[in-house]
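[1] return atomic coordinates for the entry below.
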Amino acid sequence: MSDLFASAGLENAAPRPLADRLRPQKLAEVVGQEHLTGEGGALTRMIANRSLGSLIFWGPPGTGKTTVARLLARETSLHFEQVSAIFTGVADLKKVFEAARGRRAIGQGTLLFVDEIHRFNRAQQDGFLPVMEDGTITLIGATTENPSFELNAALLSRARVLVFKALDAEAIDKLLQRAETLEGRRLPLAPEARAALAGMADGDGRYLLGLAEELLAQPDGPDLDVAGLAATMQKRAPIYDKGQDEHYNLLSCFHKSLRGSDVNGAMYWAARMLTGGEDPGTVFRRLCCAASEDVGMADPQAMPQVVAAWTAFERVGWPEGRLFLAQAIAYVATAPKSNAAYSAFNAALALAQKTGSLAPPKHILNAPTKLMKELGYHAGYQYDHDFPDAFAGQSFFPEELAGDPRSDFYTPNERGFEREVKKRLEYWARLRAERQGGD
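    Predicted structure coming up:
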């Protein structure tokens, strides 16, 4: 039926949403993702070098993931096929793969775009591997979830992850200007209401254009202020730009107050954010970060305290929930501070990246098979609980890093509970020196 409409020219006359009419026709027209689509961007380089491979697009909704996938297919002369993990099963995928094999047989490649790819289970994700490896498809998966946690390692090893950013103020303004140009009229908004409209969109271009379309359909009249915009759209306008500069500024003030042990300052900045319409979850997330980054092992109870307060808040809600938030802020702000664990892990990451895939020592590898035993796996391992101190003192680093001062990451301080941790490390260091010296 759709073919009949298209052949009669009726499809083009059908009303189309503003977001669809403004869909970019080439990569350079995509806004907000210049690190990918601009001059020198990752995707621009791939196209220029004819090196497009399978990709995972990770980013929030309305940032252009589907549009960019379509444009890549056009730029590379690949057949574009789109499926959604929400509505697609194994049988559907098999049909898609068979059709792609048929096109490949006549020299036509296929770019398969899978929306919400993280919703496929592990077995379904594994089903993509053979057709990716033999070139039947070039896969582009889109996800709003962290691929490290939601996608199989095997799939990730065959695809490059590209991060899409929420649209910033500049990108949002470009979209609004394009909408006004296309419609031949300006949005009936005062400057502060225009900024509030951008805040309502929260970095989602598709949602922004939906709001703009409603406003552009309004009859002529005076420009709307923030209150008029909220009344017209039946949505609460943000009191402050919680998706942009002031949002990050107040979060920074809050976190630095926590780090600086200023409980009053921390409570003030938290109150400023909440009265400005901020999601309490954002404040709790920052508290979790401070409890780990700035308190850490100086008081290991800081993180459980914050998580317990957050859980209680979600169960009870506002206004009573402010009690739990206040307690968590007071605990983190007044706790002893140490960033030793945070700094240690950063050093570990840097060393791991620098030294590559060093082989682990065989004595700490399990040997479930005869061959592995013959190769020396598990040989010489000392079971710590066989020692009076439950400490054998063996090395757990690759041979190349054993005893390397660069691998001494964690240096606790004398504040709070870390004083006790430091004593333990010094005690184990003495035992290790004695036992390794006696070997």
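
[2] C-alpha only now, for contacts and for neighbours.
    Noted.

[3] measure Leu78 to Gly107 for me?
    According to Cα to Cα, to the nearest Å, Leu78 and Gly107 sit 10 Å apart.

[4] buried set for the helix or strand that Gln436 is a member of?
    Taking DSSP states H and E as the definition, one finds Gln436 inside helix 418-437. Across helix 418-437, burial judged by 16 or more other Cα atoms under 10 Å covers Glu418, Val421, Lys422, Trp428, Leu431, Arg432.

[5] Leu78 and Gly107: which is more packed in?
    Of the pair Leu78 and Gly107, Leu78 is the one with more neighbours under other Cα atoms under 10 Å, namely 18 against 8.

[6] which SS state does Gly107 fall under?
    Local secondary structure at Gly107 is given as coil here, using DSSP: H, G, I helix; E, B strand; the rest coil.

[7] tell me how far it lies from Leu22.
    Remark: distance between Gly107 and Leu22 (Cα to Cα) = 32 Å.

[8] mind listing the strands for the protein?
    Counting by DSSP state E, residue ranges of the strands within the chain are 55-58, 79-84, 110-115, 138-143, 160-163.

[9] got the contact list for the closest residue to Gln82 other than its chain neighbours?
    Counting by Cα to Cα, 6 or more residues apart in numbering, Gln82 lies nearest to Phe113, which is 4.7 Å off, once chain neighbours are set aside. When the contact criterion is Cα atoms under 8 Å, 6 or more residues apart in numbering, the partners of Phe113 are Thr66, Ala69, Phe80, Glu81, Gln82, Val83, Leu139, Ile140, Gly141, Ala142.

[10] now for the fourth one, how many residues are close by?
    Other residues near Glu81 come to 18 when the count uses other Cα under 10 Å.

[11] for the third one, same thing?
    Burial of Phe80, expressed as a neighbour count using other Cα under 10 Å, amounts to 17.

[12] find the nearest non-adjacent residue to Pro280, please.
    Distance criterion Cα to Cα, 6+ apart; nearest residue to Pro280, sequence neighbours excluded, is Leu274 at 6.7 Å.

[13] surely the one you found meets Phe284?
    No: with contact defined as Cα atoms under 8 Å, Leu274 does not count as touching Phe284 (11.5 Å).

[14] and this one, so I can compare the two:
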Amino acid sequence: MSDLFADQELPTASREAPPDSAPLADRLRPRTLSEVVGQEHLTGADGAIGRMVAAGKLASMILWGPPGTGKTSIARLLADAVGMRFVNISAVFSGVADLKKVFAEARTAARSGQQTLLFVDEIHRFNRAQQDGFLPYVEDGTVTLVGATTENPSFELNAALLSRCQVLILRRLDHDALDELVRRAEGLDRRPLPVTEEARDALIASADGDGRFLLNQVETLFSVDIDRPLGPAELSDLLHRRLPVYDKDREGHYNLISALHKSIRGSDAQAALYYLARMLVAGEEPLYVLRRLTRAAVEDIGMADPNALLQCLAAKEMYDFLGSPEGEIGIVQACLYLATAPKSNAAYMAQKAAWRSAKETGSLMPPMHILNAPTKLMKSVGYGKGYAYDHDADEGFSGQDYWPEEMEAQSFYEPTDRGFEARVRERLEFWEQRRRELKQSGGAAG
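    Sure, this is the predicted structure:
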């Protein structure tokens, strides 16, 4: 770790330690940027934040990362590092009146030579109009904006606001970073955590990358009377696991369903089952997952194994009949069937090609010999004349031309040589060869 910030002078306010009654997470809040764990790619000498602090000038930025990764701490320490006035608001509790007050105070401070760093927590919760309200104050330097969000800024923030900010991505805290937080807590409390090494690892894993959650768990362990170190099972009985971060209408939802679909497409049954479990354990609606599996059955497997579609529909029937949790076994079976099935997107590509051609040639009339002729008038003008009934032809194949007269025959569907589709390919090649032979011999009707 670089010592870029080791000798950094901080304002007196930042040196004030929280009272002993404060939560452990507050008492262990970093005092300098060098103490922030797990984000060295940003805070180190070569990181974006490290370079800005070294230059003594901050750009407006969006800190994007999971909960408990240090977004608020970094924002406070950034202001300290360059001697800026720090203002903290939350988009959950603030409105237009609050913002106007903040901007007015920032302008007053600027006239006395004091620049303002405005930290907006949960910035994605401001609506589009409120986000637009930041633009003039960011552009004229009234405030340096540091927004924090757990959601993908591409989806949640205005393009105009994003264009004026750097997006810095905070990483989920890994095992080493979380272990460092535990060691700091032990140092502050002057005693080791009352758990075995195996339980310590389990405790860190249970935090799922969230430092704040981990410190809350550690604080609970220090607050109870434990006469001997707890093992993993005893620890599990005492503490609860962190629930997975999963919002059904936000990026985590789309990331996992994308990972599930692509693992199936890549024939990795184990990974597919893992992402399926991630979604269902987090509370995803099973029927939503089944709809995506059914889509994968026709998009990525198709005619290579037509039974894939039947497996998905059967799984849906089973789930409707049994519900959770028994019906989820059917979803698992369908997922595994898809992941282990031969793959082909030939039908999917054929659909796209045929739809494109239909849009370009959608008014062309089919050839007269395959038009229906329910009236005498239609028969008299040639509707249906010359149609060859294939079942009466040798091999059940007449070789007639079924394309509009103004259009060349097209080839949309190109089956692979995998699974059942290999047999389909043989049939198509056989019929195409027979068409050519019948055309050359003059035997093809139409």
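
[15] TM-score for the pair, please.
    The TM-score (TM-score structural alignment, normalised by the length of the first structure) is 0.63; 334 aligned residues with a Cα RMSD of 4.8 Å.

[16] format the strands of the first structure as TSV; extra columns: distance to Ala91 of the first structure.
    Listed next are the strands of the first structure as TSV, based on distance: least, Cα to Cα, whole Å:
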stretch	distance to Ala91 of the first structure
strand 55-58	23
strand 79-84	13
strand 110-115	15
strand 138-143	18
strand 160-163	26
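
[17] any idea how far the alignment partner in the first structure of Glu139 of the second structure is from Pro15 of the first structure?
    Taking TM-score structural alignment as the alignment basis, one finds that Glu139 of the second structure is matched in the first structure by Glu133. With the distance defined as Cα to Cα, Glu133 of the first structure ends up 41 Å from Pro15 of the first structure.

[18] do the same with Glu75 of the first structure
    Where Pro15 of the first structure is concerned, Glu75 of the first structure sits at a distance of 27 Å (Cα to Cα).

[19] which of those two has more neighbours?
    Shown here are Glu75 of the first structure and Pro15; by other Cα under 10 Å, Glu75 has more neighbours (14 against 8).

[20] after alignment, which residue of the second structure pairs with the more buried one?
    By TM-score structural alignment, Glu75 of the first structure lines up with Ala81 in the second structure.

[21] mind listing the helices for the stretch 1-150 of the first structure?
    Remark: helices assigned in the stretch 1-150 of the first structure by DSSP state H, counting those that start in this stretch are 2-7, 10-13, 18-21, 34-37, 42-48, 65-76, 90-105, 122-126, 129-133, 147-150.

[22] including distance to Ala291 of the first structure, could those go into CSV?
    Formatted as CSV, the entries for those read as follows, by distance: least, Cα to Cα, whole Å:
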stretch, distance to Ala291 of the first structure
helix 2-7, 57
helix 10-13, 56
helix 18-21, 42
helix 34-37, 33
helix 42-48, 36
helix 65-76, 34
helix 90-105, 44
helix 122-126, 34
helix 129-133, 40
helix 147-150, 23
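
[23] which residues touch His35 of the first structure?
    For His35 of the first structure, the contacting residues are Gly41, Ala42, by Cα under 8 Å, 6+ apart.

[24] what residue of the second structure takes the place of it?
    Matched to the second structure by TM-score structural alignment, His35 of the first structure sits across from His41.

[25] over to Ala195 of the first structure?
    Here Ala195 of the first structure is matched to Asp201 in the second structure, going by TM-score structural alignment.

[26] burial of that match, as a residue count?
    15.

[27] relative to Thr69 of the second structure, how far out is it?
    The spacing between Asp201 of the second structure and Thr69 of the second structure, counted by Cα to Cα, is 19 Å.

[28] do you know how far the residue nearest in space to the middle of the second structure is from Pro19 of the second structure?
    Here the mean C-alpha position of the second structure is nearest to the C-alpha of Asn255 (Cα atoms, centre = their mean), at a distance of 2.1 Å. According to Cα to Cα, Asn255 of the second structure stands 41 Å off from Pro19 of the second structure.

[29] swap in Phe93 of the second structure?
    As defined by Cα to Cα, Phe93 of the second structure lies at a distance of 26 Å from Pro19 of the second structure.

[30] and what of Ile226 of the second structure?
    Counting by Cα to Cα - Ile226 of the second structure and Pro19 of the second structure are separated by 25 Å.

[31] which residues does the closest residue to Asp204 of the first structure other than its chain neighbours contact?
    Nearest in space to Asp204 of the first structure, with sequence neighbours left out and distances taken as Cα to Cα, 6+ apart, is Gly62 at 4.4 Å. Gly62 of the first structure makes contact with Ala166, Gly203, Asp204, Gly205, Arg206, Tyr207 under the criterion Cα under 8 Å, 6+ apart.

[32] and what of Leu43 of the first structure?
    Remark: with contacts taken as Cα under 8 Å, 6+ apart, Leu43 of the first structure is in contact with Leu36, Thr37, Leu52.

[33] how about the residues you listed in a markdown table, adding distance to Arg158 of the first structure and neighbour count?
    A markdown table is the format used below for the contacts of Leu43 of the first structure (distance: Cα to Cα, whole Å; neighbours: other Cα atoms under 10 Å):
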| residue | distance to Arg158 of the first structure | neighbour count |
| --- | --- | --- |
| Leu36 | 19 | 21 |
| Thr37 | 22 | 20 |
| Leu52 | 12 | 16 |
